[in-house]
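*Asks:* Sequence and predicted structure, then a few things I'm wondering about:
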Amino acid sequence: MRLALFISPRRVGILLTIVVIGLSIISFAGQFSTYVLGHGRVFGLVRLFDVGQDSNIPTWYSSIMLLFCSLLLALIAKSQKTARTRYILHWKVLAAIFLYMSIDEVAMIHENADIILGSHISRTGFLHFGWVAVGIPLTIIFVLSYLKFLTHLPKKTRLLFVVAGTIFVSGAIGAEMFAGRHNEIYNLDLTYAMITAVEEFCEMFGIVVFLYALLSYINEHLQEVNFSIKEAVQAK
């Protein structure tokens, strides 16, 4: 029996965009309830959907999407190896990075690293969250090391990669810096929650754009992907 699975990049992109918008709206409603109406629990639903919290629905959603991206990147890397094309290593490294990001989303590695970094650097102003001081130079190094790789990509894929990366970094680092500065001056309030909501929306939507880019690339350049599960053939 043959099982065929057809995936439309456009439909996946639209569906995930709706999910991201929905999660963001529900999260903001919870923060409005907390800081304006004075109801910060609502049967535990506020924390369950708070994009600024960990180990909840938005966290696991993001982790699964990052893992899906990692699997698609590994698939593309495998196809590039089979075709003996250039930049195979770049695809593999991207797959590894997204796998780490998926794990970090639920294991909170960078949050724990922030505690360690806080004792070695000045955590003031825009660097209130210490990991940002490391994240900025690492991002610059990553971009510079992938410039040739980007020029090698098809025009559509290259544009989508740049858009996705810009949106994601704007949230992960840009909005995070503003959130840190606001938190240092005013502590937690509705404004801080709104900045955090923008940050997380950018991260989640950036991943949606990137996932759409990967699916479109596979659809247009790999055309068909076949998976087969077989018993190992023993030599006689």
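*Replies:* Looks like it came in fine. Because the structure is predicted, anything quoted here is derived from the model rather than measured.

*Asks:* can we go C-alpha only for contacts and neighbour counts from here?
*Replies:* Will do.

*Asks:* Now do the residue nearest to the spatial centre of the chain against residue 162, distance only.
*Replies:* Computing the C-alpha centroid of the chain and ranking residues by C-alpha atoms, centre = their mean puts residue 207 first, at 4.7 Å. Note on residue 207: its distance to residue 162, by C-alpha to C-alpha, to the nearest Å, is 12 Å.

*Asks:* Against residue 235, how distant is the residue lying closest to residue 102 once chain neighbours are set aside?
*Replies:* Of all residues not flanking residue 102 in the chain, residue 63 sits nearest, at 4.4 Å (C-alpha to C-alpha, 6 or more residues apart in numbering). In this view, residue 63 and residue 235 are 42 Å apart by C-alpha to C-alpha.

*Asks:* what do you get for residue 12?
*Replies:* In terms of C-alpha to C-alpha, residue 12 sits 43 Å off from residue 235.

*Asks:* higher neighbour count, these two?
*Replies:* Ranked by neighbour count (other C-alpha atoms under 10 Å), residue 12 and residue 235 place residue 12 first, with 15 against 4.

*Asks:* Check which residues of whichever strand or helix holds that one are buried.
*Replies:* Element membership for residue 12 (DSSP states H and E) is helix 9-32. Neighbour counts over helix 9-32 (16 or more other C-alpha atoms under 10 Å) mark 9, 13, 16-17, 19-20, 23-28, 30-32 as buried.

*Asks:* Alongside the first one, take a look at this:
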Amino acid sequence: MKNTYLTGGLVKRAPLPPHQVTAGQHVRVAFNERRLVRVLAVTAAVLVVVGFWSIYSVRFLPDFFAREMVWSLTYLNGETNLPALFSTLNLLLTAAILGMIAVVKRNVHDPFARTWTGLALLAAYLGVDEGASLHEKLIEPVQKLIRLDGIFHYAWVVPYGLLALTVLVVCLRFLRHLPPGIRNAMILSGALYVTGAFGLELVEGYVQTHMGRDSFWMEILIACEEALEMAGVILLIGTLLRYIRLYLPGMEVRLGVQDSSGPRPG
């Protein structure tokens, strides 16, 4: 079976108007996780290529119609634009999938149910962080606290790096219990994300200190950083859906609608 199913059930006791779903009827939505991952990967590749091209065009090409608008919409290190929205939605989708797995694990009293829940909350926070750029707001206070520069110019990497190390240590036992294929894919997805988010951010700090923010090398590093982050999250989404398909084949998500108005007076 190559499809992952989400089933929504609607429950309503009152008579239903024409063309409305009848009581007890289920709406079954099936999707192929490989196809979903392919769509996400192609979208990410297009955003990275177009984003880098827009940077190149602003720096080296003559002005053309809507050049600045295209740049603002596709700049890979920007906020409230297409790459930021795509990355935010991917992280929130990851959080939703992890949350659904966590609910199933709690229902069967799995010893790692809390770990699944913690990972869901972490992914949700990273999604909010991506959308609101919360980590960048830590740069100034951390720099004032411990006066960092060079590779630590973007000082948010210090508290977030400690957080990443803590998560890794806490999850070691959890990772060991996973099936080998799932475990290896999750480790690879985490390595890609951390390499982009932290590793290249350290290099960017060095370039910022010694070459300045406007260096074209900085733009290349930003493009690579965003590509690695997107690749890591997309790989994790595919891995989680494969885990559901292979190891939670009976998993269903049901959406119930009930009349909460209570009994009416006679």
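*Replies:* Everything's here; your move. Owing to the predicted nature of the structure, the values given are computational and were not obtained by experimental measurement.

*Asks:* what's the TM-score here?
*Replies:* Aligned and superposed, the two chains score 0.94 in TM-score terms (TM-score structural alignment, normalised by the length of the first structure); 236 aligned residues with a C-alpha RMSD of 1.8 Å.

*Asks:* which residues touch the helix holding residue 12 of the first structure?
*Replies:* 40, 45-47, 49-51, 58, 190, 193-194, 197, 201, 204-205, 208-209, 211-212, 215-216, 219 (C-alpha atoms under 8 Å, 6 or more residues apart in numbering).

*Asks:* And for stretch 128-147 of the second structure?
*Replies:* For stretch 128-147 of the second structure, using C-alpha under 8 Å, 6+ apart, the contacting residues are 79-80, 84-85, 87-88, 149, 153-156.

*Asks:* repeat that for 7 Å
*Replies:* Outside of stretch 128-147 of the second structure, the residues within contact range by C-alpha atoms under 7 Å, 6 or more residues apart in numbering are 84-85, 88, 154-156.

*Asks:* so it aligns onto which residues of the first structure?
*Replies:* Using TM-score structural alignment, the residues of the first structure aligned to stretch 128-147 of the second structure are 103-122.

*Asks:* can you give me the offset of the matching stretch from its chain's centre?
*Replies:* Here stretch 103-122 of the first structure is found 17 Å from its chain centre; the criterion is C-alpha atoms, centre = their mean, to the nearest Å.

*Asks:* try stretch 137-152 of the first structure
*Replies:* In terms of C-alpha atoms, centre = their mean, the centre of stretch 137-152 of the first structure is found 17 Å from the chain centre.

*Asks:* circling back to that earlier point, quick check: which helices or strands does the next helix or strand after the helix holding residue 12 of the first structure pack against?
*Replies:* Downstream of helix 9-32 of the first structure, the first helix or strand assigned by DSSP H and E is helix 45-49. Under the contact definition 3 or more C-alpha pairs under 7 Å, 6 or more residues apart in numbering; DSSP states H and E, helix 45-49 of the first structure sits against helix 9-32, helix 57-83.

*Asks:* ok, now with 6 Å
*Replies:* Counting contacts by 3 or more C-alpha pairs under 6 Å, 6 or more residues apart in numbering; DSSP states H and E, helix 45-49 of the first structure packs against no other helix or strand.

*Asks:* So which bit of the second structure is that helix matched to?
*Replies:* The aligned range for helix 45-49 of the first structure is 70-74, by TM-score structural alignment.

*Asks:* average distance between that stretch and the first structure?
*Replies:* Following superposition, stretch 70-74 of the second structure is found to deviate from the first structure by 0.8 Å on average (mean C-alpha distance after the TM-score superposition for the first structure).

*Asks:* Please list the outside residues in contact with that stretch.
*Replies:* Contacts with stretch 70-74 of the second structure, where a contact means C-alpha atoms under 6 Å, 6 or more residues apart in numbering, come from 51, 54, 81-82.

*Asks:* With distance to residue 192 of the second structure as extra columns, can I get these in CSV?
*Replies:* Output for these, formatted as CSV (distance: C-alpha to C-alpha, whole Å):
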residue, distance to residue 192 of the second structure
51, 20
54, 25
81, 23
82, 21
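
*Asks:* of all the residues you listed, which comes closest to residue 120 of the second structure?
*Replies:* Minimum distance to residue 120 of the second structure across the contacts of stretch 70-74 of the second structure is 23.7 Å, recorded for residue 82 (C-alpha to C-alpha).

*Asks:* I only care about the contacts of helix 9-32 of the first structure that end up buried; give me the PyMOL line for that.
*Replies:* Selection command for PyMOL covering only the buried members of the contacts of helix 9-32 of the first structure, criterion 16+ other C-alpha under 10 Å:
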select buried, resi 40+46+47+49+50+51+58+190+193+194+197+201+204+205+208+209+211+212+215+216
